[in-house]
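Q: Can you look at this prediction? I've put the sequence above it.
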Amino acid sequence: MSLEWAVFVLLVVAGSVRAQSVASECPTPNGFFADSEQCDKYYHCLDDVLTEKVCPDGMAFNDLNPKVEKCDFLFQVNCEGRPRLQNAKPSENCPRQNGYYPHPEPTNCHQFYYCTGGQSSQLTCPEGLSFSVNSGTCVWPDQAGRSNCVSEKLLNFTCPALPPSSTEVHPRFADPDDCQYFYVCINGKEPRRNGCAFGQVFNNMTKTCDAPKDVPECKDYYTEYFDNYFSTLNPEQGGRVSTDVIAAAIASGYPVPRHRNRVHVQPSQAGQGDAPSRPAAEEEPEAPRRPVAPVRRRRPGGGVRRRGRPRTTTTTTTTTPEPDYYYYYDDYYNDENYPEEAAPDTEPAKPPSATRNTLPILSRN
């Protein structure tokens, strides 16, 4: 046997042994399985054949379900026991290609970046909240776990000390600079800024949101806003009144002006000597009209009447209970004897009395 042939045989044998070793590493013949050391590496087993894969930079393999191939953001995956990650590929404002990352300035707690494929987009938390690296969301400053993002520095407010007799767990205090907002002091220490609904202000006496007219120091809080809103609004030129603003203005006690919808007809739109046609829809509803007596209809020939209750068809003599009343085609009031009980603001007229049922009950002989 030549030397070249011997080397070839050894390589084939080594390859078959390696294939058996790799195949035996699959926990089950098919599925997706996490690497034991690297959080963003995983393996795809197909018929006991193992293939190594790696998540995009900034993401990790979520091994909750071996039947699902899923890479999530780092804060969404538990990497305990496998902390290693692939080498980062940073770009501007993005420590890794994908994920949510805090603002580079340590004291800028309310802004952060969303990165996808190395491209960043700046986002801003709602007022009073800070970005949390651990959850990738906006939370209260004391929950963000960032030393430079404490509530007192961000909100410029310190919770006042409560007297020993106080029973409030999370006391509320009015914002000294804004009537619509107030602070909730968690356990009396950590301030969190909250706000009342649009059209309301915080009442420091009742510790609740209230109408401005009931809070003397804030009675004119919305006046300037509503003055500007209604002064620039012109419904006759197509302006629309926001129902939310109207509701807030009414709730605040603001005197809302009436904006009427009217129809204007230009002289050229009407014919010469003809008055403009009256709009079909009137702003003011018409007064209710007095009921008009129904037109008296003649009974059809042959004395046909409407079908009533089933009749007895047996030859034996039976007693049929008398109904309350029958329906007849001539069962209307005369025009000249229109009952006054049908007039408005009174009870409706009652059905005709059963004594008018003068026709006999027919039965088959």
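A: All right, it came through fine. Predicted model only: the values in this text are computed from it and were never measured.
Q: CA atoms for contacts and neighbours, from now on please.
A: Noted.
Q: what about Phe33, is that helix, strand or coil?
A: Using DSSP: H, G, I helix; E, B strand; the rest coil, the structure places Phe33 in strand.
Q: tally of neighbours for it?
A: If you count neighbours by other Cα atoms under 10 Å, Phe33 ends up with 26.
Q: Phe32: how many residues sit nearby?
A: 27.
Q: all strands for the stretch 1-150 of the chain, in order.
A: Applying DSSP state E, counting those that start in this stretch to the stretch 1-150 of the chain gives strands spanning 31-34, 41-46, 49-54, 59-61, 71-73, 99-102, 111-116, 119-124, 130-131, 138-139.
Q: Now distance to Leu3 too, for those, in a markdown table please.
A: Output for these, formatted as a markdown table (distance: least, Cα to Cα, whole Å):
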| stretch | distance to Leu3 |
| --- | --- |
| strand 31-34 | 42 |
| strand 41-46 | 37 |
| strand 49-54 | 32 |
| strand 59-61 | 46 |
| strand 71-73 | 48 |
| strand 99-102 | 55 |
| strand 111-116 | 54 |
| strand 119-124 | 56 |
| strand 130-131 | 67 |
| strand 138-139 | 69 |
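Q: and Ile246, which of those is closest to it?
A: Across those, Ile246 has its closest neighbour in strand 119-124 (29.8 Å, Cα to Cα).
Q: how about that closest one: buried residues?
A: Buried residues in strand 119-124, counted by 16 or more other Cα atoms under 10 Å: Ser120.
Q: how far off strand 111-116 does that strand point, in degrees?
A: 150 degrees (axes from the mean of the first three to the mean of the last three Cα atoms, to 10 degrees).
Q: Included below, for side-by-side comparison, is a second structure:
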Amino acid sequence: MQFKPFLLLLAVVAAQDDAFFECPESNGFFPDPEQCDKYYECVNKVPETKFCSDGLLFEASDPNNELCDYPFNVDCGAREFVQEPEPGLDIKCYRANGFFNHEDPLICNKYYNCVHGFPHAYECPPPLVFDEAQGTCVREEQASSFAKKCEKSDVKEEIEGFSCPDGETLGPNGQPLAHPSFPHPTSCRKYLTCYFSKDLNELGCTEGLVFDDRSNTCVPPEEGPKDCKCWYECDPKSDCPDSCNTDCSCS
């Protein structure tokens, strides 16, 4: 559907609506002519007024199907009104149900999925941005005019002096890695992963293991890089069993 703002309509008494609505068929589910989240269930030509849950709209293409769906899946046509939002909603939720922009105008890759008024936070994988009109993460060139526009920072994120390298990182088979990992500058247990070669994250192996950048896995110290063999403890037979370096050498 074409994304557009809806006009709020104060709720009216359902019994009054039933009296004015004429069922087009004996049985089925039929849309209100003006309000997109309101519909009628007709049984033997007798209508009963119904409303979709707050934030959802009535999908009117099949009178045999009672379906309320998200706005980006529903063509409302001339039905431009909707009910008032539920009172007392979390500030992150415009409506009790739906996918909504992050509250920070400078953040374009995060959003909320509100379910029964409770916001669940999500983040788009880089380089995607959230488009509220489409209810999903898209590339910037695919975003609608309703998607937020955020300025890009030229400053690369760093963790202890490390930043994701420019361009592709090739794996052992010569193929580009989607999420390459690198040794941590100061820790044998930790490692750094560049999701989509851009989004820098610090991760770690479980206790007792070290990161091996040759296999991109966590391994026992004796199977890992030479400079990490004594990361956890020194060899008791060492000349410096209490003060060895991570590569087992003595200072």
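A: Thanks, I have the structure now. All of these numbers come straight from a predicted model, not from anything done at the bench.
Q: TM between them?
A: Remark: TM-score between the superposed chains equals 0.57 [TM-score structural alignment, normalised by the length of the second structure]; 179 aligned residues with a Cα RMSD of 4.1 Å.
Q: Deepest in the core, which of the strands of the stretch 1-150 of the first structure is it.
A: Using mean count of other Cα atoms under 10 Å, the stretch among the strands of the stretch 1-150 of the first structure with the largest mean neighbour count is strand 130-131, at a mean of 30.
Q: Out of the strands of the stretch 1-150 of the first structure, which is closest to Ala88 of the first structure?
A: strand 59-61 (10.8 Å).
Q: what about that closest one, how far off from the second structure?
A: Its aligned residues in the second structure lie a mean 0.6 Å from strand 59-61 of the first structure after superposition (mean Cα distance after the TM-score superposition for the first structure).
Q: Packing partners of that strand?
A: Secondary-structure packing of strand 59-61 of the first structure (3 or more Cα pairs under 8 Å, 6 or more residues apart in numbering; DSSP states H and E): strand 41-46, strand 71-73.
Q: Out of the ones you listed, the one nearest Phe157 of the first structure is which?
A: strand 71-73 (34.5 Å).
Q: Leaving out the residues flanking it, which one is nearest to Phe226 of the first structure?
A: Ala249 (7.1 Å; Cα to Cα, 6 or more residues apart in numbering).
Q: hmm, back to that, which stretch among the strands of the stretch 1-150 of the first structure comes nearest Ala14 of the first structure?
A: Among the strands of the stretch 1-150 of the first structure, if distance is taken as Cα to Cα, the winner is strand 49-54, at 16.8 Å.
Q: what stretch of the second structure lies opposite the closest one in the alignment?
A: Using TM-score structural alignment, the residues of the second structure aligned to strand 49-54 of the first structure are 46-51.
Q: and that stretch, how far from the first structure on average?
A: Averaged out, stretch 46-51 of the second structure is 0.9 Å away (mean Cα distance after the TM-score superposition for the first structure).
Q: Where do the strands of the stretch 151-251 of the second structure begin and end?
A: 181-183, 190-195, 199-204, 210-212, 217-219.
Q: right, so the ones you listed: which one is the most enclosed?
A: strand 210-212 (a mean of 27).
Q: just checking, what packs against that strand?
A: Strand 210-212 of the second structure packs on strand 190-195, strand 217-219, going by 3+ Cα pairs under 8 Å, 6+ apart.
Q: can we see that at 6 Å?
A: Counting contacts by 3 or more Cα pairs under 6 Å, 6 or more residues apart in numbering; DSSP states H and E, the secondary-structure elements packed against strand 210-212 of the second structure are strand 217-219.
Q: just so I know, which of the strands of the stretch 1-150 of the first structure lies nearest Gly239 of the first structure?
A: strand 119-124 (32.1 Å).
Q: Relative to the second structure, what is the average displacement of the closest one?
A: So strand 119-124 of the first structure averages 1.8 Å relative to the second structure (mean Cα distance after the TM-score superposition for the first structure).
Q: Turn the helices and strands packed on strand 59-61 of the first structure into CSV, including distance to Thr116 of the first structure.
A: Listed next are those as CSV, based on distance: least, Cα to Cα, whole Å:
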stretch, distance to Thr116 of the first structure
strand 41-46, 19
strand 71-73, 11
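Q: Can you say which of those is nearest to Phe32 of the first structure?
A: Shortest distance between Phe32 of the first structure and those, using Cα to Cα, is found for strand 41-46: 4.7 Å.
Q: For the closest one, name the packing helices and strands.
A: strand 31-34, strand 49-54.
Q: got the angle between the last one and strand 41-46?
A: Same thing as strand 49-54 of the first structure. Going by the same axes, to 10 degrees, strand 49-54 of the first structure makes 150 degrees with strand 41-46.
Q: which residues are contacting strand 49-54 of the first structure?
A: The contact list for strand 49-54 of the first structure (Cα atoms under 6 Å, 6 or more residues apart in numbering) reads 23, 40-44.
Q: ditto for the shortest one
A: Contact with strand 31-34 of the first structure is made by 42-45, 66-67, as judged by Cα under 6 Å, 6+ apart.
Q: now, among those residues, which is nearest to Ser132 of the first structure?
A: Distances from Ser132 of the first structure to the contacts of strand 31-34 of the first structure, taken by Cα to Cα, are shortest for Tyr42, at 27.4 Å.
Q: Now do the contacts for Val82 of the second structure.
A: 8-9, 35-37.
Q: Could you rerun that using 8 Å?
A: For Val82 of the second structure, the contact set (Cα atoms under 8 Å, 6 or more residues apart in numbering) comprises 6-9, 35-38.
Q: With His120 of the second structure instead?
A: With Cα under 8 Å, 6+ apart, His120 of the second structure has these contacts: 112-114.
Q: run the last query once more with 6 Å
A: 112-113.
Q: Please apply the same query to Cys42 of the second structure.
A: 27-28.
Q: what's the answer for Pro183 of the second structure, then?
A: Tyr191.
Q: how does it look with 8 Å?
A: 190-192, 211-213 are the contacts of Pro183 of the second structure under Cα under 8 Å, 6+ apart.
Q: now it: how far from Lys190 of the second structure?
A: 7 Å (Cα to Cα, to the nearest Å).
Q: intersection of neighbour lists for these two?
A: Shared contacts of Pro183 of the second structure and Lys190, counting by Cα under 8 Å, 6+ apart, come down to Phe211.
Q: need the helices for the first structure, in chain order.
A: 3-23, 151-155, 223-232, 243-252 (DSSP state H).
Q: mind checking what the residue nearest to Phe226 of the first structure lines up with in the second structure?
A: Looks like Ala249 of the first structure aligns to Arg214 there (TM-score structural alignment).
Q: Equivalent analysis for Asn78 of the first structure, please.
A: By TM-score structural alignment, Asn78 of the first structure lines up with Asp75 in the second structure.
Q: Touching, its match and Glu59? I think so.
A: Yes - assessed by Cα atoms under 8 Å, Asp75 of the second structure is found in contact with Glu59 at 7.3 Å.
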